[in-house]
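Novice: sequence and predicted model, in that order:
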Amino acid sequence: MSDENLPAVKAEEEHSQVQVAEPIPDPGIEPHEYRITDIDPKAADRVERQVSAMFTLAGLLALGSCVAYFAIPRDSTLVFGPLSGNANNMVIGLCIGLALFLLGAGAIQWAKKLMVDEEISEDRHPAHSSPEQIADITDAFKQGVAESGFTRRKLIRRGLFTGLGLLGLPAIVLLRDLGPLPGRSLYNTIWAKGIRVVNDVTDRPIKPSDMIVGQLVNAAPANLAPLQEESPVEYQNAKAKSAVIVVRIKPSEIRTPPGRENWGVDGILCYSKICTHVGCPISLYEQTTHHVLCPCHQSTFDLADGAKVIFGPAARPLPQLPLAVDAEGYLVAQSGFTEPVGPSFFERG
């Protein structure tokens, strides 16, 4: 045998001498150790009271967050040394956080001290279940419910239902932060009789002589600007609803809807700037056709024909604002809008 084959032979001899170890036997399930609550009914009752108290306190904290929402002023502040924060938000967050913690802690205490904790083993089975297995699973679930003590430990059950039930209240109350209910806000704007029409950029009032045929101006009511300093929130709400477009068309090309014969001034017409589909602002104007287009969903309105819809998903024409001229020759509103502005909705009737 050549020397170069010696290492391979030695390796084979060493491998043949290795003894293969036997598999480690299954140790099985360790003997069950009983807990104090398994052998002492008083200890079990004491834990039951603890768990119920956690659940009930969680419900009270959830209720407390609702009370704090209304009772603590929105502008109040809590100061902790160099740190500070809004008191309303901090108290609500603390109450809800503690409520969730107590629900979790109570559930863990219940599982560790009162539910059956005996270990079991089960052989693997096919992915699908036979009718017999389904029946076994159902029986096992019912047995688990019985062993958890949920049906017979009424104190825990009542506390859990109380905590979970009251925990839903903050979610309902906090919906109020989405804003005030709209009510009939879309039915009214700040337009009224005698309010001047002003350019929405310069706030300058508009005279008929300022406009030429084919021109479109984005405008607003003259009483909008003072609201900006008085109440910024009211200003934004009013601005969103009262925006208008003013357009001048040759009188011979206007098809006036019945009852609106005196709503224009020498071919000058005024319509709401808010699309009646979903409320997008519109001002894309085509002079020769007198069509104005909404950029969001391409609803198209004919301003020379009462702003009726000629294309797109909008369900009704743009509301028209009746115009007149005051003693100084400026365009003013004859009245407010005679119909709601903005998107269509079924409550309008």
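Specialist: Received the coordinates, thanks. Keep in mind that what you see is a predicted model, and the values were worked out from it rather than measured. Numbering: from 1, shown residues only.
Novice: make it CA atoms for all contacts and neighbour counts henceforth
Specialist: Fine.
Novice: how close does the closest residue to Thr37 other than its chain neighbours get to Ile36?
Specialist: Once flanking residues are discounted, Thr37 sits nearest to Ala44: 4.5 Å by C-alpha to C-alpha, 6 or more residues apart in numbering. Applying C-alpha to C-alpha, to the nearest Å, the value for Ala44 to Ile36 is 8 Å.
Novice: in the stretch 151-300 of the chain, which spans are helices?
Specialist: Ranges of helices within the stretch 151-300 of the chain are 154-174, 227-230, 232-242, based on DSSP state H, counting those that start in this stretch.
Novice: included below, for side-by-side comparison, is a second structure:
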Amino acid sequence: MSHDMSENLPEAHDASHGTDVATHGDPFADPGLPAHEPRRTDIDERAAQRAERQVSLMFVVSMLATVGFIASYASIDADKIVYIFPLGHVSALNFALGMTLGVALFCIGAGAVHWARTLMSDHELPAERHPIEADDDVRNDVIEQFKTGAAESGFGRRKLIRNTLFGSLALVPLSGVVLLRDLGPLPEKKLLHTGWVEAEPSKPLRLVNMNTDQPMKAEDIVQGSLTFAKPEGLEESDEDFQQQIAKDALMLVRIAPEDIKDAKSRDKGFEGILAYSKICTHVGCPISLYEQQTHHALCPCHQSTFDLADGARVIFGPAGHPLPQLKITTDEQGFLVATGDFDEPVGPSYWERPR
């Protein structure tokens, strides 16, 4: 037993000093990289051209699928239901959007993979590990490898693939742009008009007290008071009441005519009664604080202050516009009525807003 162990000692000693592992039959010897086997596309130009056409076809299909996505979004009714086996009854729009977008993205990925496996260089290059911070030689070597890889990819030489890839990548983001339409309905002219737009000189709208839900007469508005009103016909039971009152809410003040500084504002009122939008022109908070002596209205959110005796101009705070004013008068029965919409859009300022 001891004799056998002594015979093995020199061999172990030699291995520890770097003796060739193959000499002693080390089963874990590094076999190295297998010999490179050329692909068919490497030796047959016709096969390479066929692969190029296949890749380009996938990119073209991606572009067509993106166009199909946009066409489906524009043409299919959101409420349309269809039966598709084995899914059952599904939304036609959702199914069309999912299929077209899925095909568009899949073809880009499949085309890129097929390109890499058939036309790009497949030589394996071993590299030793190195410190995280590379020296100049390593950096230069990486740059050269990148240039070599770019040249071997055929990206510059195979224009058909390059152009169709650019086309598919340029069209796919349009799917996301189209989906932005689902953020909500287009405002159209809703930002420019309120429920008071229904009022006309030939068919004026009465002002209804928000608390009593009754039409108001001029004598109901006491000098120095602040009263809130809504247009006739707008009821709290209406499904869209909250949306409408957010634009239609009105505040009435009565100021001695001689104290009204702005002549245009005085002409839009009736015997010192002025009607202004209750919605602050900063971020749309409801204004509810009124200083009787100064005729100032204060927004409680950010302290924007408006001088109601001077056309509701801003005298303090972040608001960018005066409060829009509603032209009022009285009908034959003496009730306060509006003869048209506000003179400017109601609510927060925005860059398109008329000044």
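Specialist: That came through fine. What you see is a predicted model; the values in this text were computed from it and never measured.
Novice: look at Ala44 and Ile36 of the first structure and report which has more neighbours.
Specialist: Using other C-alpha atoms under 10 Å as the criterion, Ala44 of the first structure and Ile36 rank with Ala44 on top: 18 against 13.
Novice: any idea how far the more buried one is from Gly97 of the first structure?
Specialist: According to C-alpha to C-alpha, Ala44 of the first structure and Gly97 of the first structure sit 28 Å apart.
Novice: picking up where we left off before, was I right to think the residue nearest to Thr37 of the first structure contacts Lys112?
Specialist: No. Ala44 of the first structure lies out of contact with Lys112 (C-alpha atoms under 8 Å); the separation is 11.3 Å.
Novice: rewinding a little: the residue nearest to Thr37 of the first structure matches what in the second structure?
Specialist: Residue pairing (TM-score structural alignment): Ala44 of the first structure is matched to Ala48 of the second structure.
Novice: surely its match forms part of a helix?
Specialist: Yes. Remark: Ala48 of the second structure belongs to a helix, assigned using DSSP: H, G, I helix; E, B strand; the rest coil.
Novice: list the contacts of it.
Specialist: Taking C-alpha atoms under 8 Å, 6 or more residues apart in numbering, we find Ala48 of the second structure in contact with 40-42, 118-119.
Novice: kindly reformat the residues you listed as CSV and extend each row with distance to Val142 of the second structure.
Specialist: Below are the contacts of Ala48 of the second structure laid out as CSV (distance: C-alpha to C-alpha, whole Å):
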residue, distance to Val142 of the second structure
Arg40, 29
Thr41, 27
Asp42, 25
Thr118, 24
Leu119, 22
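Novice: for those residues, which one is nearest Glu152 of the second structure?
Specialist: When those are compared for distance to Glu152 of the second structure (C-alpha to C-alpha), Leu119 wins out at 8.5 Å.
Novice: sec struct for Glu339 of the first structure, please.
Specialist: Assigned state for Glu339 of the first structure: coil (three-state reduction, three-state DSSP).
Novice: contact partners for the corresponding residue of the first structure for Ala229 of the second structure?
Specialist: The alignment partner of Ala229 of the second structure in the first structure, by TM-score structural alignment, is Ala219. Residues in contact with Ala219 of the first structure (C-alpha under 8 Å, 6+ apart) are 197-201, 243-246.
Novice: same question, Gln303 of the second structure
Specialist: If you count contacts by C-alpha under 8 Å, 6+ apart, Gln303 of the second structure has them with 316-317.
Novice: that one pairs with which position in the first structure?
Specialist: Using TM-score structural alignment, the partner of Gln303 of the second structure in the first structure is Gln298.
Novice: to which residue of the second structure is Gly93 of the first structure aligned?
Specialist: Using TM-score structural alignment, Gly93 of the first structure lines up with Gly98 in the second structure.
Novice: how close does its match get to Ser175 of the second structure?
Specialist: According to C-alpha to C-alpha, Gly98 of the second structure stands 11 Å off from Ser175 of the second structure.
Novice: tell me which of the two has more neighbours.
Specialist: Comparing Gly98 of the second structure with Ser175 by other C-alpha under 10 Å, the one with more neighbours is Ser175, at 19 against 13.
Novice: any idea what the more buried one aligns with in the first structure?
Specialist: Using TM-score structural alignment, Ser175 of the second structure lines up with Pro170 in the first structure.
Novice: you'd agree its match is up against Val67?
Specialist: No. Assessed by C-alpha under 8 Å, Pro170 of the first structure is found out of contact with Val67, at 9.4 Å.
Novice: got a markdown table for the helices of the stretch 151-300 of the first structure, with distance to Asp326 of the first structure too?
Specialist: A markdown table is the format used below for the helices of the stretch 151-300 of the first structure (distance: least, C-alpha to C-alpha, whole Å):
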| stretch | distance to Asp326 of the first structure |
| --- | --- |
| helix 154-174 | 48 |
| helix 227-230 | 23 |
| helix 232-242 | 20 |
